[in-house]
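Peer 1: Sequence first, then the predicted structure, then my questions.
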Amino acid sequence: MTPVGQSESSGSGVLDEIRSLASPLGGAEDLDRLVEQAAVARFVCVGEASHGTHEFYARRADLSRRLIQEHGFTWIGVEADWPDCWRINRWVRGQADQGLDARGVLETFKRWPTWMWANEEVAGFLDWLHQWNAGRPAGDQVGFYGLDVYSLWDSLREIRTWVQANAPDALPAAEQAWQCFTPYGEDPHEYAWSTRIVPETCEADVVALLAEVRRRTLDRAGQDPEALDAALNAMAAADAEHYYRTMVGGDQQSWNVRDTHMADVVDLLAEHHGSGSKGLVWEHNTHVGDARATDMARYGLVNVGQLVRERHAAEGVVLVGLASHRGTVIAAGAWGDPEETMAVPEARPGSHEDALHEALGEPAVLVFGPDRSGPWLSRRAGHRAIGVVYSSWEDAGNYVPTVMGGRYDALLWFEDTSALRPLHHERPPEEPEFETEPTGF
C-alpha cells in the first residue's frame, strides 16, 4: 500500500494536464480567469493550506477584493468565533470603535491562536474594507462574520445582555442556562469532562434558551442586525455545548458538529443578506475542500465545502484550494504554545504538491473545467495540510489523500511561501481550546 503523501511518479499526462490548466500568478491582476469563474456563483469558499502563510492570506484577500468591487459580493464568513467577528463587523460598517484602526480592533481577539486573525495581512484587508463601506448605504456594505463554534461563554454573555435590553421577560431562561454553566469557571473542557462522570448536562437549558431567542428574533433576523446577532449567539452556545460534550468522548463526530454549525451559519448569513446576495467563506482547505474527495468520507466526516455544495449547487458554488511547495509558516509546536516561524520542507515525492512543482515551478492559477476525468484531476494523491500545530520533522503525516478535481473547482499554487506576520506575540492561554481534526490533518 502506498504511504500517505506518496504515489507513483507523476507521468507526462499528469504534468501536461496541470500545465494546460495553469496561468501565471503574480498579483491581483492575474486572477481574471478565477474571478470570471467565481463571479457567477452565489457562494465562493476560499481555503488555505495553513493558518500561518502570508501568500495564502494575501492572494485570498486580492480575490475577495475583486469579487466585492467587480461583482457585488456583500458578506464574508471566516473560521473564527461569532462574538469576535461581530465587533469587527460593526467596525467595518462604521457602527462602533471608529477611533481605532483595524489593528486596534483585532487586539480584541483573545482566543488562542490570536495570530490566525490578528496579523498584518488581515489588518490590511480590514482597513480596505472599512474604507470600501464608508459612505455606502447599509444594504450595499460588506459584512464580516465568524462561523465557528468555540464561543460558549462569550455567546452566553452576549445573549444575557441582549435579553436584558430587548426581552426582559425571557431573562429567567437566560439565567437558567448561565447558572447551569457557572460551576465550571468558564472552562468548556471542565464542563464537558464532568458530563462523562455524572450524566447531567446543560443541554436542555441551552436548547430552551435557543428556542426562546429564536422565537423572538426569527421574523426580524433578516432585517435587524441586532436580532441576527442574538440568534447566532444562541445558536453558537447550543452547538458549542453539543460540540464539547461530543469531543471529550473521543468521538470524531465532534468534527461534524462543528462543520455543520459553520455551514448552517453560512445559510443564515445568505438569508440575512437577501436572495440575491453573494458571499465569501474563508477557512482552511480541510473545511473548504469537499470532504467526499478525501479520506474523511471513509470515516463518516463532512465539511463546509461538501455541505454548501449539497445545499446550494443550483445557486452556484465555487471551492478554491491553495497549496505550496516549500517555505516558512507561523505555527505552534504544541496546542496552546506561543507561535514560532517554522520551515516547510519541499513537498513529498508523489504528492500533488510535488507534481505541481515539477509541472510549473512558479506560482499559478489553475481553473478546473467541467471535465474532471483527466489523469491529474482524477488522481488520488497526498495533499499537504498544516494546522495551527505543526512540526516540520513530522511533515509526512500532514498529507490528506485527495482527488483534486472532486475537492476543488480551482487552485492557487505557490512555489515559495513566507510566514504570516502576527500583530503581537502569542501568550499561552490559561485554558487552551482543543480542536478535533480529521484523519491525516
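Peer 2: Cool, the structure landed. Residues are numbered from 1 along each chain as shown.

Peer 1: contacts, neighbours, all on C-alpha from now
Peer 2: OK.

Peer 1: quick one: Leu210 and Thr217, what's the gap?
Peer 2: 10 Å (C-alpha to C-alpha, to the nearest Å).

Peer 1: The two - which one has more neighbours?
Peer 2: Leu210 (25 against 18; other C-alpha atoms under 10 Å).

Peer 1: didn't that one look like it was pressed against Ala236?
Peer 2: No - using C-alpha atoms under 8 Å, Leu210 is not in contact with Ala236, being 9.2 Å away.

Peer 1: Show me where the stretch 1-150 of the chain has its helices.
Peer 2: 12-21, 32-39, 54-71, 82-92, 102-106, 120-133 (DSSP state H, counting those that start in this stretch).

Peer 1: How about the contacts made by the residue nearest to Leu307 when sequence neighbours are not counted?
Peer 2: Counting by C-alpha to C-alpha, 6 or more residues apart in numbering, Leu307 lies nearest to Ala263, which is 6.5 Å off, once chain neighbours are set aside. Contact analysis of Ala263 by C-alpha atoms under 8 Å, 6 or more residues apart in numbering lists 147, 304, 307-308.

Peer 1: ok, 10 Å please
Peer 2: 147-148, 269, 281, 287, 303-308, 311 (C-alpha atoms under 10 Å, 6 or more residues apart in numbering).

Peer 1: Keep only those of these that are in helices.
Peer 2: With helices taken from DSSP state H, the overlap with the contacts of Ala263 comprises 269, 287, 304-308, 311.

Peer 1: what separates Ala236 from His352, distance-wise?
Peer 2: 36 Å.

Peer 1: re the thing from before, by neighbours, which of the contacts of Ala263 wins?
Peer 2: Gly305 (31 neighbours).

Peer 1: let's bring in a second model and compare:
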Amino acid sequence: MNNRRKMIYGGVAVMLSAATLTGGCSNGPAEKSDQIGTTQTVETAQISQNSIAKSLQLQAKQLKTSDPKQPLDDLKPLKDMIGKANYVGLGEATHGSSEIFMMKHRLVKYLVTELGFTNFGIEEDWGNGLKLNEYIQTGKGDPREFLKLLYPTDEIVAMVEWMREYNSDPANKKKIQFIGLDLKMLDQSVFDKVINYVKEHHPDLLPEVEQSYKELSSVAGNLQEYMKLTTEVKEKHMANAQKVVKLLEDKTKLNNETDSHELAWVKETAKVIENFTKMVIPADYPSMVKLHDQYLAEHAVWAQEKLGGKTMIWGHNIHIAKGVITEKMYPKVAGEFLKERVGSQYVAIGSTTTEGKFTAFISLSENKIAADTIQKNENSSNHMLGQVHYDQFLLDLRKLNGAAQQWVKEKQPFFDGGAQIIPNVPQYDDDVSLQEQFDILVHIQKTTPSHIK
C-alpha cells in the first residue's frame, strides 16, 4: 500500500494494511492471494470513502445560493463559527472563479451587516486600495480601473459597488474601510498621499520628504525592474523611506498630535513604502516572500488597531491559511503570521471546489487570459467534499466528529488554482491537512470562470 493511499484514507490505513496482509498469508496460490487482497483493499477503501462522505453530509451546513442579492439567512451558522474573532480570512481556491467570488461577496455582506466587520483588506496593492477606499467613501472614480490582474471582474466590482451603497446610507454610522494589503508595486499616488499631507500640515518637512521620495517613486512602479537595482541603491531607497517614517513620527510627537483618521492613513502609507523597500532587500526568494506575507499580515493588524472595527482579509487560500500549503512557493504565509500575532482572534475560512473552470493568465506579460479546467484528482480532499449532496455548504473543521473528524486531519492532495495556466503541471498540492490550514470551509461543487473585462 503506498503512502498516498494512507494519507487519503487516514484511520482506515490499518484495515487496508490488514486486508493486504491477510491476502498475502493465504494458503492458496500466490496469484489468487493477490487477487483476494486487492479486492478486499478496494472494497474496504470504498467503505471508508462512503463513511467519510456520510459523516461530512451529516455535519455540513447547506447554503442555498451563491447569489449575493439573495437573503443571507442561510449564513447564520457563521455567527457561532466565528464567535468573537476580530480577524477573518476569506480564502479563494483560484483568483478567477465566479461562484467563489459571489459567495465571498455574500460572506462580506454578512460579516459587515451582522457581525460588525468594517475593515476590508484584500490581496491588492496599497495604492489601488487607497483609490478604492476613496471610491466607497465618495463615489469618485471607476472601481474597475483600480482593480488589477485578475480582480477587475463583474463579481468583485459588484461587491465594491455594494460597499459604496452601504457607506452612502446615513443609517450606517461605521463605514467600511478598503485596504490594499499588497506590495507588488507602488504607484505615484502612494507617494502623493504622504507628500500632500506634509505640504498642507507640515510644509517645513516638504523639501526633505520630496527629496527622499524623488528617485524611489520613479522606480517603485515595477517590481521586476526594481529588483534589478544594485543592493547599494536598494539600501539607499530603504534608508530614505525610513527617514520619512521617522520625520512624520518625530514631528507629530513634537506637536503632541494625536493620530486623526487622515494622519493614521498617511503614517501607514509611509510605513508601507518602507516595507516595500525592505521586502526586496534579500537576494533569496524565500526571504522575500516571507517578508511579503509578513507585511500583508501587519497591514491587516494596523487596520484593526488604528481604524477600529473588525477586519476581513481577502486573498488566495495559500495566503490566508494558518500554515504552509506549498513551502516551495510560500515558506511562511500571512495567515500564519496573523495566527502567531493574534491567536484565536484570527479565523481562517478557506474556499474549495470540485469541478469546473476558472479564469487565469495565458501570458501575464501580455495580459492575456483564458479559462483553465480544474483537473480531477480522486485522491484529493476536493473530490471527497464533492461527495456531499449539496451544491454549496459550510463546514466547521474544528467541531467535526466521527469519520469526518479524522479525515480532515489527514494530509492529502488539495486543489490550488494558480493565476497562470501552465500546461501539464498538477494543480494540486500534496500533503495538505484541511484542519491544520483552515477553521471553516465554504465548498462549492461546480464553479465557472469569473467575468473579467
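Peer 2: It's in. Note that the structure is a prediction, hence the values are computed from the model and not measured.

Peer 1: before we move on, the earlier item: now do the shared contacts for Leu210 and Thr217 of the first structure.
Peer 2: Joint contacts of Leu210 of the first structure and Thr217 (C-alpha under 10 Å, 6+ apart) are 230-231.

Peer 1: circling back to that earlier point, using JSON lines, lay out the helices of the stretch 1-150 of the first structure together with mean neighbour count and distance to Gln176 of the first structure.
Peer 2: Formatted as JSON lines, these follow (neighbours: other C-alpha atoms under 10 Å; distance: least, C-alpha to C-alpha, whole Å):
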{"stretch": "helix 12-21", "mean neighbour count": "15", "distance to Gln176 of the first structure": "57"}
{"stretch": "helix 32-39", "mean neighbour count": "17", "distance to Gln176 of the first structure": "46"}
{"stretch": "helix 54-71", "mean neighbour count": "19", "distance to Gln176 of the first structure": "42"}
{"stretch": "helix 82-92", "mean neighbour count": "22", "distance to Gln176 of the first structure": "21"}
{"stretch": "helix 102-106", "mean neighbour count": "20", "distance to Gln176 of the first structure": "32"}
{"stretch": "helix 120-133", "mean neighbour count": "19", "distance to Gln176 of the first structure": "38"}
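
Peer 1: circling back to that earlier point, trace the residue nearest to Leu307 of the first structure over to the second structure, please.
Peer 2: For Ala263 of the first structure, the aligned residue in the second structure is Ala297 (criterion: TM-score structural alignment).

Peer 1: What segments of the stretch 351-453 of the second structure are helices?
Peer 2: Under DSSP H, counting those that start in this stretch, the stretch 351-453 of the second structure gives helices at 381-385, 402-407, 434-437.

Peer 1: Those: which one's closest to Lys173 of the second structure?
Peer 2: Lys173 of the second structure sits nearest to helix 434-437 of all the helices of the stretch 351-453 of the second structure, at 35.0 Å, using C-alpha to C-alpha.

Peer 1: Once aligned, what mean separation remains between the closest one and the first structure?
Peer 2: Following the fit onto the first structure, the mean deviation recorded for helix 434-437 of the second structure is 0.9 Å by mean C-alpha distance after the TM-score superposition for the first structure.

Peer 1: Provide the aligned range in the first structure for that helix.
Peer 2: Against the first structure, helix 434-437 of the second structure falls on residues 404-407 (TM-score structural alignment).

Peer 1: distance between that stretch and the chain's centre?
Peer 2: In this view, stretch 404-407 of the first structure has its centroid 19 Å away from the chain centroid, taken as C-alpha atoms, centre = their mean, to the nearest Å.

Peer 1: which of the residues in it are buried?
Peer 2: 404-407 (16 or more other C-alpha atoms under 10 Å).

Peer 1: Tell me the one of these nearest Gln223 of the first structure?
Peer 2: Arg407 (34.8 Å).

Peer 1: how much space between the residue most central in space within the second structure and Val88 of the second structure?
Peer 2: For the second structure, the residue sitting closest to the mean C-alpha position, by C-alpha atoms, centre = their mean, is Gly315 at 2.5 Å. Gly315 of the second structure is 11 Å from Val88 of the second structure, where distance means C-alpha to C-alpha.

Peer 1: now Lys368 of the second structure
Peer 2: 32 Å.

Peer 1: Settle it for me: which of the two has more neighbours?
Peer 2: More crowded of Lys368 of the second structure and Val88, by other C-alpha under 10 Å: Val88, with 22 against 11.

Peer 1: Trace that one over to the first structure, please.
Peer 2: Under TM-score structural alignment, Val88 of the second structure pairs with Val44 in the first structure.

Peer 1: how about that match, what does it touch?
Peer 2: Contacts of Val44 of the first structure (C-alpha under 10 Å, 6+ apart): 37-38, 64, 67, 73, 76, 278-282, 288, 305, 308, 316-320.

Peer 1: Where in the first structure does stretch 203-213 of the second structure fall?
Peer 2: Residue span in the first structure matched to stretch 203-213 of the second structure, by TM-score structural alignment: 168-178.

Peer 1: contact partners of the matching stretch?
Peer 2: Contacts of stretch 168-178 of the first structure (C-alpha under 10 Å, 6+ apart): 153, 156-157, 159-165, 181, 202-213, 216, 234, 237.

Peer 1: Perfect, that will be all.
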